[in-house]
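# Return a 3D structure for these sequence lines:
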Amino acid sequence: MLKPLSLALLAVIASIPVHADAQTAPPAKDAAQALQCGNVFDARSGKLTGPQTLLVRNGKIEQVIGGAGADVAGATRVDLSGHTCMPGWTDLHVHLGSQSSPQSYSEGFRLDDVDYAFRSVDYAKKTLMAGFTSVRDLGGEVSPHLRDAINQGLVSGPRIWAAGKSIATTGGHADPTNGYNDALSHLIGPPGPTEGVINSIDDARQAVRQRYKEGSDVIKITATGGVLSYAKSGDAPQFTVEEVKAIVDTAKDYGYRVAAHAHGEEGMKRAVLGGVTSIEHGTYMSDDVMKLMKQHGTWYVPTIYAGRFVADKAKIDGYFPDVVRPKAQRIGALIQQTAANAYKNGVKIAFGTDMGVGPHGDNAREFIYMVEAGIPAPVAFQAATIRAAEVLGVDDQGVIEVGKRADIVAVPGNPLEDIQQVMKVDFVMKDGAVYRAPEA
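Reported below is the predicted structural model:
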């Protein structure tokens, strides 16, 4: 018997034609395309390498030829001579099943899985069209199913690494019953490892194994309180080091990496000592935490966009519940400065937005905020390409090189000199299929 969520996704899939847009039809298996780029960003060096022609066939980069006007016999030419071509961007922190609004908290009681499924298809397409060919979805039961639909070519969207349900502690940031009244809480009962809520080392192991059973690709924990959860604390630690270690060790059994949502200092320390791959948000990251992260090789995914978005919306009466609003005002405004400090202190930074907090498709604005924080544009682009691939543990994407995936995005002009160009994506290719192209 199919789960309700699976039925919901099937309903969505059945209503959408395969590659509904004229530009999204994949090329024939042996068709060749010659992308004539005015400039190419080398993600390894962080430099532009000048005009080049990229020959793409069978979803891979087959040749990189000097000069934007190289004549490749039999290949379909794509004129990007006024553009900079870059490896497809990766957003390491999204939530494709939702999007923040003043109605978000009540919708959980009014909407069905099918409603979120329909929305996720639109959000995925917007993300891809914005230049993000890969994402890591860090929390949401829709995402593993959406990932499968995209992989099967049933809907358009980025390549997804899906966490499924985030793992929390009782009352923690990802406890699904936060804010429920007593009658509803007693009716449902306390959530446990199956629902992603743990309170012991044994629970921790079971929760990871449940995510494996459900088809997750990565594990996400909420190591501290959060901004948007219906709970008072946004930064208190919510796991012991031993619990984090149990999650990380069990995750390794299945080839999973662990991302840790964390705002508070103590929770970050415990997460790093427990062996997580990345710290997400990191608002109150101290010098001691930065030193610890450098010692352990822990990545930092700042999500500046989300911080700025919630701080801005907290100024609007009624946008957030009263218990959330003070956290949004206090925590959100700090993340951009934390990112600046982390970069200056040599912490490894990768790209992520926490999109779903803000509107999907606006992901590239994070580049602008990173540059505003003092992170050089080449470093910001590396964070969304080669560094993101390192966080994911893959080596077939994130660079424009022979044999790598043909994930390519192009923007007009020189984005290293004018970072605003990231909001003008004209060309998107994923696995050799063109989803967006300049108008003729």
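# From here on, just use CA atoms for contacts and neighbour counts.
Will do.
# M423 and A364 touch, don't they?
Yes - using Cα atoms under 8 Å, M423 makes contact with A364 at a distance of 6.3 Å.
# Alongside the first, I'd like the structure of this one:
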Amino acid sequence: MAVALRCARLVDVEAGAVLPDRTVVIEGDRIAAVRPGGEPLPEGMRLIDLGEASLAPGLIDLHTHLVGPAACGDFLQELKLSGAQLALDGVAHARDTLHAGFTTVRDVGTFHAFVDVALRDAIDRGIVPGPRMAVAGAFVGVSTGGGMIVGLTPGIELPRHYRLGSVRDVPDVRERVRELLTGGADVIKLIATGAVLTSGTVPGAPELREEQIRAAVEEAQWYGAYVAAHAHGAEGIKWAIRAGVRSIEHGTELDDESIELMLEHGTYLSADIWWSDWLNKHPEQFDDEQRAKNDAATERQRQSFAKAVRAGVRVGFGTDAGCFPHGLQTRQLATMCEWGMTPLQALRAATLTSAECMGWEDRVGSIAPGKYADLVAVTGDPQDPASFNDVRFVMKGGEVVRDDLPAAVPSVSGERTV
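All right, here's what the predicted structure looks like:
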């Protein structure tokens, strides 16, 4: 049976407008039509009246880590957990992410290879609740680099599933990419430079050469996939863009040449510009080196973000959820507005632009006929980013997965059924 959702306001991210009094007709798991709220519905159609709430597309996070201990700077804690424990913790992280309004995520790397694939498949089969996931399978980078577990006593050898993405040269890169994609990964995540949280690495220092990145891009293309590149430093960013990656993750040290290259190649930026605020409020979770590198990167990254926005770079929404507790990602919307975006631009980044980055714009990212009925509702002004910190209603694929709208909310039709 078809279902109709009636709302007082609807966020049209394609037009960049908030439309009053709309009804969204849903058939199965897809949107069938969007109509003015006053139009009569066919007899017998089930109505879900959201009253004075505002409806928006399901949100998208391009940079999550649903597998692994959350809000923990000590990566060695990962070794205390079995693959089963990591997967079950991931179930909780996926639920929290979905309930926060994120109906789609790109999960860009795990230390324990392929646990993210299992989590994605369990969600797709309806075994556990969670967002739609595109997964990376494992990080690909150098053995002592930003995507590896470091800090062990020399001579200790980790099991292969913890070092599957470790590479030394171009043939290694090609082999790892093929292994990840045939093992179920959707996207390849390269660690092109050092990292803020990985001990001993220098965020601005390149770790993969341009020819290695290009090899990964070439191999991924044969499988209909693409590459996302973790890159903080300007030189590593430029190597990655020239090599053909789809997105730059973090983008801390964007210079003018980097910006020009991103515009020329159509490269997306996924910059986690909020989460350092969480780190600063919870410094006990991180060591001195991590805090110092974060302090050095925060302002520079935000300035780079603002520069990219002004230049017209394709900016998506990526938060690095997992470095902080899952479900808090919407806090970044306000930070994006502080650094150059309008509220509707930030919402577009967190919906349609991120869908385009993933290559999923035909199925998610806006409220339009033919797309999945992935929808969220808030009771506040949808042009106030803080409203999305209190998502009250979540629908994924036509199924209501969260409904905390107050019963006393005035109703457009006089009744509300769920």
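# Now the TM-score, please.
Once superposed, chain against chain, the TM-score is 0.92 (TM-score structural alignment, normalised by the length of the second structure); 402 aligned residues with a Cα RMSD of 1.9 Å.
# returning to that earlier point: shared neighbours, M423 and A364 of the first structure?
A130 (Cα atoms under 8 Å, 6 or more residues apart in numbering).
# The two - which one has more neighbours?
More crowded of M423 of the first structure and A364, by other Cα atoms under 10 Å: A364, with 26 against 19.
# top helix in the first structure by residue count?
Longest helix of the first structure, by residue count under DSSP state H: helix 113-129.
# Pull out the buried residues from that helix.
Neighbour counts over helix 113-129 of the first structure (16 or more other Cα atoms under 10 Å) mark 113-114, 116-118, 120-129 as buried.
# That one aligns to what range in the second structure?
With TM-score structural alignment applied, helix 113-129 of the first structure matches the range 83-99 in the second structure.
# average gap between that stretch and the first structure?
Stretch 83-99 of the second structure, aligned to the first structure and superposed, deviates on average by 1.0 Å (mean Cα distance after the TM-score superposition for the first structure).
# Do a quick rundown of the strands in the stretch 251-400 of the second structure.
268-270, 314-315, 375-378, 393-396, 399-403 (DSSP state E, counting those that start in this stretch).
# and the direction of the last one versus that of helix 83-99, what angle?
Going by axes from the mean of the first three to the mean of the last three Cα atoms, to 10 degrees, strand 399-403 of the second structure is angled at 80 degrees with respect to helix 83-99.
# Can you name the residues in contact with strand 399-403 of the second structure?
So strand 399-403 of the second structure is in contact with 29, 99, 392-395, going by Cα under 8 Å, 6+ apart.
# Determine which of the strands of the stretch 251-400 of the second structure approaches N294 of the second structure most closely.
strand 268-270 (17.2 Å; Cα to Cα).
# Identify the residue range in the first structure corresponding to that closest one.
Using TM-score structural alignment, strand 268-270 of the second structure pairs with 299-301 in the first structure.
# again, but for stretch 189-197 of the second structure
Counting by TM-score structural alignment, stretch 189-197 of the second structure sits on residues 220-228 of the first structure.
# Can you give me the first-to-last residue distance of that stretch?
Chord length of stretch 220-228 of the first structure, first to last residue, is 16 Å (Cα to Cα, to the nearest Å).
# secondary structure element for the counterpart of Q212 of the second structure in the first structure?
Alignment note: Q212 of the second structure maps to E243 in the first structure; criterion TM-score structural alignment. Counting by DSSP states H and E, the element that carries E243 of the first structure is helix 241-253.
# Run the chain-centre distance for that helix.
In terms of Cα atoms, centre = their mean, to the nearest Å, the centre of helix 241-253 of the first structure is set 22 Å apart from its chain centre.
# what do you get for stretch 314-327 of the second structure?
Using Cα atoms, centre = their mean, the offset of stretch 314-327 of the second structure from its chain centre is 6 Å.
# again with stretch 161-171 of the first structure
The mean C-alpha position of stretch 161-171 of the first structure is separated from the chain mean by 15 Å, Cα atoms, centre = their mean.
# In the second structure, what stretch matches that stretch?
With TM-score structural alignment as the criterion, stretch 161-171 of the first structure aligns to 134-144.
# What residue in the second structure is the furthest from its centre?
In terms of distance from the mean C-alpha position of the second structure, E43 ranks first, at 39.7 Å (Cα atoms, centre = their mean).
# Quick check: the corresponding residue of the first structure for that one vs A34 of the first structure, distance?
In the first structure, E43 of the second structure lines up with A73, judged by TM-score structural alignment. Distance, A73 of the first structure to A34 of the first structure, using Cα to Cα: 9 Å.
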